[in-house]
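1. Requesting a structural model of the entry that follows:
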Amino acid sequence: MNTRLGLAFPPSLPPERIRPVLEAAVEAGLDEVWFSEDCFKSGGVSAVASALAWTEGTGLAVGAGLLPVPLRNVAATAMEAATLERLHPGRFRLCIGHGVQPWMQMTGAAVGSPLTLLREYAVALRGLLAGERVTADGRCVRLDGVELDHPPKQPLPVHVGAAGPRTLRLAGEVGDGTALALGFDSDGILKACATTRETGGARHPVSAPVMIATGDRARQRLDSEPAAYGMQPGLGVAGGPDDLAEAFGQLGRGGLNSVIAQPTGDDPDLDGLVRMLGRDVRPTLAAA
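-> Purely as a prediction, here's the structure:
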């Protein structure tokens, strides 16, 4: 398996840092860069649109991962996604998910059954992006003969973000791929791959973010990062290029399709870290 190596732009960084990080990612030869839509940081769609425009002519894929479905009407998401795909064919990656429930409650967008919303939303979104006229009268998603004037000219896969076992199985069922949430250790990532493939099949693609830190106080910096996400310390990989290559290689050999490296927001040399990933880690991972 040729495992892809991507980068998650640290959501704690301001949007003006996006362009230099992208330039480093292109120079490093990374396969993809992902932007989250964590509340209340930067907008995911606007970040992705800018990133795709700034990297025009490169092979870099740019992902929105994930867009929290309670915050957006499914028709609006379909219009945005179709536009990005038509403007940048084959380079846009789309991922949707529950969103963090306390944040959804803060915005007044939380629903009684996040699983129901995600199921109905994914089915409707895939139909709209396939150019279908969609009518839906679900518990959460309601559409009356909605059809995009300008759907994607080629299929645009819809990836579904997941963490718990029920959502992992749902992602395998209704998604074209699964993007794991932060919070898994290496064993947990591989177990989650197996769970989502129970419904998605053996070839169902799975990506996972892995928090990383190198250099001075790497472990300390890494252990302080999960607190912002309500997770326990001890996750991720701290060390040098060999440590990252070994950890990522094990995940690739275990069946993970894409490893998405997520640096800490306080990395002292983020651009240098990105270049190191391409120079010293990606060649090893490509052979995993």
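2. For the rest of this, base every contact and every neighbour count on C-alpha atoms.
-> Fine.
3. Okay, and the closest residue to Cys39 other than its chain neighbours sits in which element?
-> Of all residues not flanking Cys39 in the chain, Trp103 sits nearest, at 6.5 Å (CA to CA, 6 or more residues apart in numbering). Element membership for Trp103 (DSSP states H and E) is helix 101-106.
4. And the contacts of that helix?
-> Outside of helix 101-106, the residues within contact range by CA atoms under 8 Å, 6 or more residues apart in numbering are Cys39, Pro70, Leu71, Ala110.
5. Could you also give me the structure for this next sequence, so I can compare it with the first?
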Amino acid sequence: MTDDRRLGILLLSTTAPERLPGLARLCEGLGFDEIWLAEDYFFYGGFTGVAQALTATERIRVGLGIMSCVARHPAAAAMEIASLDRAFPGRFVPGIGHGVPSWVRQMGLTPRSPMRALEEAVTGIRAVLTGREPYTAEGEYFTFGDVALVHPPLTDVPLYLGVIGEKGCELAGRIADGNVLSVLAPTEYVTWARSLGLQGMSQAGRTGSFSVPTYVLTAVDNDRDRARAAVKQSLAFYLDAVGPTPLTGSIGINDAVSALIAAGGYDALLEGMPEDWIDVLAISGTPDEAAARIEQYWAAGADCVILSPQPADSLETQLKLIAAEVLPRLAR
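-> Next up is the predicted model:
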């Protein structure tokens, strides 16, 4: 492993919480560098899941990508982050974003300005984590009155955003240490998002590195057609769920995505999706093909490629195959 060529595994929110410790141990034992968990409402709790994964392992880093900035007060989020860092120094990477709008609406937490709420939250979390004096601020969304942690973190905890638009990617560079990129991110988008993050850092007068861990739908099989069929179903599901975004816009397919959704949603996407979409939006095929595609993501700027194995019901099988057949093919 090197700092800019890491390989991680996403444990989807559909995973039952009681399975997380065993899966985390398996990922570490197979040689992966990171584990990432989602906080999708209302599946497993993000901080609880991270704590389970950290407790079950010894060296592997565990990321939370992402928690909604409005689901907890930033001071409470900072307290949780600090507690995990003290228990497992340097192994926890928290990611913060807007949250899926439909879930945020269910909780009655939709902000008038999502970007402003995110900036206030992340700025407040960092201030509470790093401050030597109690933090006081009166924002549009969050208030801090002499907040100080009794048990501050032991390390300099990196804070990542999880955003996709141009303004969000720039904001990540201004206030965060990285940006967790969503599934459906082609390599072209990775390069674009990283450049915007670096631009934001420069504008804010910040120095250092900027991380872009990237989720990628993945299916590996010695039977190439079987792997591509598995990942194609997942691509159709996600494209139907999120529609055209800057992710797919980076390769000029937004109009085609919209047309297929209008023609029948998931079924139309599954039937009408061009084969080259599988090549650019996922990692699929034989171990040789998967290794080559991972290398392309690293070259595009994704310092950690976070595999989301498909289909999810064969997770352990996929993990073992990737570890045995793909990892040895990678130049790390």
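6. just to revisit the earlier point, what's the average distance of the helix holding Trp103 of structure 1 to structure 2?
-> Here helix 101-106 of structure 1, set against structure 2 after superposition, deviates by a mean of 1.3 Å using mean CA distance after the TM-score superposition for structure 1.
7. So Val281 of structure 1 is in contact with Leu244, correct?
-> Yes. Val281 of structure 1 sits in contact with Leu244 when judged by CA atoms under 8 Å, with a separation of 6.8 Å.
8. Please pick the buried ones from the contacts of helix 101-106 of structure 1.
-> Cys39, Pro70, Ala110 (16 or more other CA atoms under 10 Å).
9. And the strands in structure 2, which stretches?
-> Listed in chain order, the strands of structure 2 (DSSP state E) span 6-11, 34-37, 61-68, 92-97, 135-138, 143-147, 160-161, 178-179, 214-220, 283-285, 304-309.
10. roughly how far out does the third one sit from the chain middle?
-> Using CA atoms, centre = their mean, to the nearest Å, the distance from the centre of strand 61-68 of structure 2 to the centre of the chain it belongs to is 7 Å.
11. which other residues reach it?
-> 33-40, 46-47, 50, 53-54, 90-100, 161-162, 180.
12. counterpart of it in structure 1, which residues?
-> Mapped onto structure 1 using TM-score structural alignment, strand 61-68 of structure 2 spans residues 61-68.
13. And that stretch against structure 2, how far off on average?
-> Mean for stretch 61-68 of structure 1 is 1.0 Å (mean CA distance after the TM-score superposition for structure 1).
14. Run a quick neighbour tally on the closest residue to Ala75 of structure 2 other than its chain neighbours.
-> Nearest residue to Ala75 of structure 2, sequence neighbours excluded (CA to CA, 6+ apart): Ile125, at 6.1 Å. Neighbourhood size, Ile125 of structure 2 [other CA atoms under 10 Å]: 22.
15. go on, Leu129 of structure 2?
-> 24.
16. could you pull out the helices for the stretch 201-332 of structure 2?
-> Here the stretch 201-332 of structure 2 has its helices, by DSSP state H, counting those that start in this stretch, at 224-242, 246-249, 254-272, 275-281, 287-300, 315-321.
17. Identify all contacting residues around the last one.
-> When contacts are taken as CA under 8 Å, 6+ apart, the neighbours of helix 315-321 of structure 2 outside the stretch itself are Leu23, Cys27, Leu30, Ala219, Val220, Asp221, Pro309, Gln310.
18. again with the first one
-> Residues from elsewhere that reach helix 224-242 of structure 2 (CA under 8 Å, 6+ apart): 184, 217-221, 257, 261, 265-267, 269-270, 273, 278, 281-282, 284-286, 310-311.
19. I am finished for the moment; much appreciated.
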